[in-house]
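[1] Attaching a predicted model along with its sequence, questions to come.
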Amino acid sequence: MTNKRLLVPLAWVVVGAIAATAYIHRQELETPVMAQSLATSAVSSPKLPQSASPKAVLTPEELANIRVYEVANRSVVNIDTQTEQVDPVFMRRRVGQGSGSGSVIDKQGHILTNAHVIEDARVVEVTLSSGQTYPAEIIGQDREHDIAVLKINAPSDELVPLPLGKSEGLRVGQQVYALGNPFGLEGTLTKGIISSLNRSIEGRTGREMKSLIQTDAAMNPGNSGGPLLDSGARMIGMNVAIATRTGQNTGVGFAIPVNRIATIVPELIEHGRIVRPDHGIVLFREYTDRGVKIELIRPGSPAAEAGLQAIVQFETLRKGNMIYRTRTSDVTRGDWLAAVDGKPVESASDFLAIIDGYKPGQTVTLTIVRDGQEKQIKMTLGEA
């Protein structure tokens, strides 16, 4: 059995209803005592010091934790979903349920969460910290970045937007808090530190998610979409996944930095999706000291118009009234892509991350190696 680390999204699929309730009972015991014994006890036993106030004495650290919770919890929501699946054998429909977390981001009712929380959902409901539940509309989502925006029609006085912090300048060792609904237990706060920065993990689409925040603040299924907070109760990230071999928390959690969220959310609200630049370079081979091998270029794409060459070439053949497009391969052909606007490309993920920083219509300069010679080629990006 291999000992592999699994990256598990924090959304939770529920088959049955699970409820966990804790009760604490206090019972006062009274023992009848003879008056003589009481008098003797009063003389022989010292009096215990009485507290001036019945309230607990809290440390500054505890007060800071309480403040973070009381400020942020009003902005964190519980998200319940219903999905419908068809049994391929008996062709029967089965209804599945899921649970996750989210954050109120404005007074218009927009809710931030992970795309995987609402994936394939037919029904989405949002429950505010007040206990009020509202049906939610999916406004937009981006699966590659695992970010989604919902909208509820709730009175503005019930909506408390979560203050946004910044993800640049974060330090390893900095204290952070995760707030959400693990296992459906709403309003759960856990505390930890930033364990590392700029972590990369493979996302649900197979594309690498970069520059994530790693933390040991406990996260479990249901924490997906909830905020990662700094000590000022500001959101610095959105909880997205844990690394585990058991499916439960092992002290390695990841969050999407808030700066990336702040860039993507306006596009999701306006367009329902991320407007990505199109380049037409489909596949790469492994990196070498010359760059990344271009294996395939989509016909008619910006890369094809720029004159880039790939290992796989397309040829168009006409037979009568029919047109055929065939692929031919020649391992001696194909450019090596070394840099984009001077930024080195060491993998396909590097290239995609760099290109995502541009808009359709912008022109980039590609540094390529062809037949052992370095060349500069300009490419104008289209819209994906």
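    Okay, I see it. Numbers count the residues shown, from 1 in each chain.

[2] From now on I want contacts and neighbour counts done on CA atoms only, so please keep to that.
    Fine.

[3] Which neighbouring elements make contact with the helix or strand that Asp350 is a member of?
    Here Asp350, judged by DSSP states H and E, is contained in helix 348-355. Applying 3 or more Cα pairs under 8 Å, 6 or more residues apart in numbering; DSSP states H and E, we find helix 348-355 packed against no helix or strand.

[4] what about the strands in the stretch 51-200 of the chain?
    In the stretch 51-200 of the chain, the strands defined using DSSP state E, counting those that start in this stretch lie at 76-86, 93-104, 110-113, 121-127, 133-142, 147-152, 175-180, 188-202.

[5] Please name the residues that touch Phe183.
    By Cα atoms under 8 Å, 6 or more residues apart in numbering, the contact list for Phe183 reads 12, 99, 220-222.

[6] this is the comparison structure:
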Amino acid sequence: MRRSEDEPRNELDDYDEPPIEAFEEDEEPLPSSKRRRLIVKVIAALIAFAMIFQVGSFFLEHFNLNALQFLSESNELAEDGSFAELEEAVVAVQTGTGHGTGFSITKEGQILTNEHVVRDALEIIVSFSDGDLYYAEVVKAERESDLALLKLIDTKGRNFPSLSIASAPAEPGDSVFVMGHPLTHSYIINEGVVKESTRAYQVVDITNAVYPGHSGSPVLTTQQEVVGVVYARQAGGDESGQGLAVPLHVVNTFLN
């Protein structure tokens, strides 16, 4: 501040007035609005990419060429209606961790499926082709044979359609059918042939690969009788469609 020549001199005049910058605090600069918008856009892009990747993976797995092929074949086999009654007895078995296939073997609705389908399940829901759902509990299960027998709860005395267990086992070269709920599809029918038979399992060569959800599917003769239960896909059999099935004598031993 300037002093006129006529003003008396003050001792404070000997001190220089500090600049205004001396009174300002050092502060961290805030991110600009442009930077914030850029961060938001990057995060949104990453989330969108992750979602697109997941959806793409889902469609590649569930609607690839093989899946479309087994859908086409299944529709052709089902056209004449000869499998309609089988569909009424083949069920979807759902748990909190996944799903598989099963089938009714008595009019009371006892369901045969794989042990690994219901292993450690806190809740089991069985759904029929007519849309009816039932809670179920495990009556008997064996890891060694990978079979489980379920009992439906609160059926109100309903009589359920069921599949017949064959009296004779399938042999190598025999034609068979597999009906199940692979991936997100329902009541898929595959035609196949028994390729190999051992004491513990049979190799069933069907026209498409065995997928998650096929576990517990009945292996049926041309007379539509159960001769086995699908439980796994053979190592290296992804392209050929080779599945492993619990053979008839093991099923009978488990049920008796």
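    Okay, I see it. Note that the coordinates shown come from a computational prediction; the quantities given were computed from them, not determined experimentally.

[7] which bit of structure 2 covers the helix holding Asp350 of structure 1?
    Mapping helix 348-355 of structure 1 onto structure 2 (TM-score structural alignment) gives no aligned residues.

[8] Can you name every helix or strand that the helix or strand following that helix contacts?
    Sequence order places strand 363-370 as the next helix or strand after helix 348-355 of structure 1, per DSSP H and E. The contact analysis (3+ Cα pairs under 8 Å, 6+ apart) places strand 363-370 of structure 1 against strand 336-340, strand 373-380.

[9] list the buried ones in strand 363-370 of structure 1?
    Neighbour counts over strand 363-370 of structure 1 (16 or more other Cα atoms under 10 Å) mark 364, 366-370 as buried.

[10] For the strands of the stretch 51-200 of structure 1, give me TSV that also has distance to Ala338 of structure 1 and mean neighbour count.
    Converted to TSV, these look like this (distance: least, Cα to Cα, whole Å; neighbours: other Cα atoms under 10 Å):
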stretch	distance to Ala338 of structure 1	mean neighbour count
strand 76-86	44	22
strand 93-104	40	22
strand 110-113	36	27
strand 121-127	41	18
strand 133-142	28	19
strand 147-152	30	25
strand 175-180	38	26
strand 188-202	21	17
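
[11] thinking again about what came up before, tell me which two of the contacts of Phe183 of structure 1 sit farthest apart.
    For the contacts of Phe183 of structure 1, the maximum inter-member distance is 11.5 Å, found between Ser99 and Asn220 (Cα to Cα).

[12] got the residue ranges for the helices in structure 1?
    Under the criterion DSSP state H, structure 1 contains helices at 35-44, 60-72, 258-271, 302-306, 348-355.

[13] contacting residues around the second one?
    With Cα under 8 Å, 6+ apart as the contact definition, helix 60-72 of structure 1 has outside contacts at 162, 189, 231-234.

[14] one more time with 7 Å
    With contact meaning Cα atoms under 7 Å, 6 or more residues apart in numbering, helix 60-72 of structure 1 is reached by 162, 189, 231-233.

[15] Which of those residues ranks first by neighbour count?
    Counting neighbours by other Cα atoms under 10 Å, Ala233 leads these with 24 neighbours.

[16] Tell me which residue of structure 2 lines up with that one.
    By TM-score structural alignment, Ala233 of structure 1 lines up with Gln224.

[17] can you pull the contacts of its match?
    By Cα under 7 Å, 6+ apart, Gln224 of structure 2 has no neighbours at all.

[18] Provide the count of other residues in contact range of Ala48 of structure 2.
    12.

[19] List the buried residues of the host helix or strand of it.
    Ala48 of structure 2 is part of helix 33-62 when elements are defined by DSSP H and E. Across helix 33-62 of structure 2, burial judged by 16+ other Cα under 10 Å covers His62.

[20] Centre-most residue in structure 2?
    In structure 2, the C-alpha closest to the average C-alpha coordinate belongs to Gly98, at a distance of 5.2 Å (Cα atoms, centre = their mean).

[21] In space, what's closest to that one - neighbours in sequence excluded?
    Val117 (7.7 Å; Cα to Cα, 6 or more residues apart in numbering).

[22] Quickly note the distance from that neighbour to Ser129 of structure 2.
    19 Å (Cα to Cα, to the nearest Å).

[23] Neighbour count: those two, which is higher?
    Val117 (25 against 16).

[24] I figured the more buried one hits Gly100, correct?
    Yes: using Cα atoms under 7 Å, Val117 of structure 2 is in contact with Gly100, at 5.9 Å.

[25] still on that earlier bit, closest one of the contacts of helix 60-72 of structure 1 to Lys107 of structure 1?
    Nearest member of the contacts of helix 60-72 of structure 1 to Lys107 of structure 1, counting by Cα to Cα, is Leu162, at 10.3 Å.

[26] quick one, what contacts that closest one?
    For Leu162 of structure 1, the contact set (Cα under 7 Å, 6+ apart) comprises 72, 75, 103-105.

[27] That one -> structure 2?
    Using TM-score structural alignment, Leu162 of structure 1 sits opposite Leu163 in structure 2.

[28] Likewise for Asn78 of structure 1?
    By TM-score structural alignment, Asn78 of structure 1 lines up with Ala92.

[29] any idea how far the closest residue to its match other than its chain neighbours lies from Asp130 of structure 2?
    Excluding its sequence neighbours, the residue lying closest to Ala92 of structure 2 (Cα to Cα, 6+ apart) is Thr101, at 4.8 Å. According to Cα to Cα, Thr101 of structure 2 stands 16 Å off from Asp130 of structure 2.

[30] for Gln110 of structure 2, same thing?
    For Gln110 of structure 2, the distance to Asp130 of structure 2 - Cα to Cα - is 17 Å.
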